[in-house]
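Q: generate a structure from the sequence data that follows.
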Amino acid sequence: MKKKILLALLASAAALTGCANMESLGSDQEVVAAANQSCRQMDQKNTITHQYDGRMAIIRQGLPTQVGGQTLNYQVYKTKDMNAWAMPNGCVRVYSALIDRLNNDEVRAVLGHEIGHVALRHSVQQYRTNRGVAIALSAGGALGSLVGLDGTGSDLMQQVAYSAISAQYSQALETEADNYSVDLLLKEPNGKQKALAMASALKKISTGDADSGIMQKMFGDHPDTSKRIKNVEDRVAAAGNVK
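A: Here you go, the predicted structure:
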């Protein structure tokens, strides 16, 4: 019975997010304003280092400076973690450990990936999708109480459904951003070599999740590393005579 309820919640969420006026779930201006605030908060919580400014200037040469009407703003955080992210206002943050471990072409490929998130408006899409799913699942909670589920069980099911939908959507966006980086770098001299740096960067960043279990595959924000690497390699191979 609970499985049927979960499927009903998933179906209602998908229907709502597919049919709703997406602008009503958050305008571009609202999302960018939220990103401005969030980026400031992140900068306050982390240590910004200028140790890598010279190297970053070299790495960024030739990459877009503006996408989607937003000027890209880079900073490096001094941290032992390996990560990078971007917000829809053009805020791009790279972690120093990632720069330490990757070569210039690999960092460049990662930057192309993050630029892709901004150019393709992924954060805006994700925000609207998450909000639409939350609204649908909130309505589904009433359905749960009607069929005898207690509040705790119903809440848990909603959280599971919400996580599953959001994670799978995020996986699709990560692949799109990988493709954006590959296509961007293929246009440059030695494009195939530079684009393949996305695959080698993924190998270095990976922490052994390529053979992750079913729960990771279902709920992880990123697709399996092995699949991402194959996608990159296949896309580069399909580019034909590009050097």
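Q: make it CA atoms for all contacts and neighbour counts henceforth
A: Will do.
Q: quick check: closest non-adjacent residue to the most centrally placed residue in the chain.
A: Most central in the chain under CA atoms, centre = their mean is Glu174, positioned 4.9 Å from the mean C-alpha point. Closest residue to Glu174 apart from its sequence neighbours, by CA to CA, 6 or more residues apart in numbering: His222 at 6.3 Å.
Q: this one as well, want them side by side:
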Amino acid sequence: MKTRIIFAMLLICAMSTTVHAQIKIGGKKINVDKAVQAGTDAAKAITLSDADVIRLCGEYMEWMDAHNPLTSPDSEYGKRLAKMVGHITEVEGGFKVNFGVYEVIDVNAFACGDGSIRICAGLMDVMTDDEVMAVIGHEIGHLVNTDVKDAWKSAYLRSAAKNAAGAVSSTAAKLTDSQYGELAEAFAGAQFSQKQENQADDYAFKFCIENDIDPYAMAKALNKLVELYNSGGEKSSRIQQMFSSHPDSEKRAKRMTEKADKYTGK
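A: Take a look at the predicted model:
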């Protein structure tokens, strides 16, 4: 039975920046407001290199995969994803990528700064292979355009993890559960600009063309999310947060449809 992912995160649509006073992870309450307040001045003095981001993101994804139901490669979801992306190990800019499916009900997908891309089973349940691939292309676009790296840096500096002794040292111990939880909350609050979203959509379109995928796939994916949201019921409730914080999905879908029309000569 699918559960909910421990944080609601969808990078195809920017999320709300609201930070709750407390979040609960593993039965523990974490006072996020206090954690973020502590060391605010110190954050200004911290600089994270690209190597730091990749290392910390890799550790963060180990924690995420351990705390969410990651499907096995021989599961229905795992086999379906492998069929779609098994040939993709590196993308533009030499970015090495890895994929996985969280068996949760969220209609979500996200990328992290180490090249990890995770798809939620709820999204795979409602989308065709081409539409899922378009979403994956969008996430890759955020990676290639450094949106994810910049968002992760910002999340790190907004969280109490920045105060961990030697946190950016290659010999430092891994962060604690509480610090990873604070990072999850901060990362979930990352918000991309409309320009960044449009650029990621454009990358998804190019990605679809290069991989012989329906050029209308990104437009269809966005339209499907809009339809699900407007339909009401359980599936609608799974994407309410996404649409409440990013109401321009219909405009993006229209823009991508026009782009595909131009490409196909319609």
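Q: now the TM-score, please.
A: Once superposed, chain against chain, the TM-score is 0.62 (TM-score structural alignment, normalised by the length of the first structure); 180 aligned residues with a CA RMSD of 3.4 Å.
Q: still on that earlier bit, list the contacts for the residue nearest to Glu174 of the first structure?
A: Applying CA atoms under 8 Å, 6 or more residues apart in numbering to His222 of the first structure gives the contacts 167, 170-171, 174.
Q: map Lys230 of the first structure across to the second structure for me.
A: Using TM-score structural alignment, the equivalent of Lys230 of the first structure in the second structure is Lys254.
Q: count the residues that sit near that match.
A: Residues near Lys254 of the second structure, counting by other CA atoms under 10 Å, number 15.
Q: ok, now the one 3 residues further on?
A: The tally of other residues near Thr257 of the second structure (other CA under 10 Å) stands at 19.
Q: and what of Leu16 of the first structure?
A: By the criterion of other CA under 10 Å, Leu16 of the first structure has 16 neighbours.
Q: and if you look at Val132 of the second structure?
A: Count around Val132 of the second structure with other CA under 10 Å applied: 22.
Q: what about the closest residue to it other than its chain neighbours, how many neighbours?
A: Excluding the flanking residues, the one nearest Val132 of the second structure by CA to CA, 6+ apart is Met124, at 6.6 Å. Using other CA under 10 Å, Met124 of the second structure has 22 neighbouring residues.
Q: and the next element down the chain from whichever strand or helix holds Met124 of the second structure?
A: Assessed by DSSP states H and E, Met124 of the second structure sits inside helix 121-126. Using DSSP H and E, the next helix or strand after helix 121-126 of the second structure towards the C-terminus is helix 129-144.
Q: check which helices and strands that following helix sits against.
A: Judged by 3 or more CA pairs under 8 Å, 6 or more residues apart in numbering; DSSP states H and E, the packing partners of helix 129-144 of the second structure are strand 109-111, helix 194-210, helix 217-231.
Q: picking that back up, against Lys78 of the first structure, how distant is the aligned partner of the residue nearest to Val132 of the second structure in the first structure?
A: Counting by TM-score structural alignment, Met124 of the second structure corresponds to Ile99 in the first structure. Using CA to CA, to the nearest Å, Ile99 of the first structure is found at 10 Å from Lys78 of the first structure.
Q: list residues touching both of those two?
A: Contacts common to Ile99 of the first structure and Lys78, judged by CA under 8 Å, 6+ apart, are absent.
Q: so which elements touch the helix or strand where Lys194 of the first structure lies?
A: Per DSSP H and E, Lys194 of the first structure falls inside helix 191-205. The contact analysis (3+ CA pairs under 8 Å, 6+ apart) places helix 191-205 of the first structure against helix 104-119, helix 151-186, helix 225-237.
Q: touching the last one from outside, list them.
A: Outside helix 225-237 of the first structure, the residues that touch it by CA under 8 Å, 6+ apart are 175, 178-179, 182, 186, 192, 195-196, 198-200, 202-203, 206, 209-211.
Q: show me which of the residues you listed are buried.
A: For the contacts of helix 225-237 of the first structure, a burial check counting by 16 or more other CA atoms under 10 Å picks out 175, 178-179, 182, 186, 192, 195-196, 198-200, 202-203, 210.
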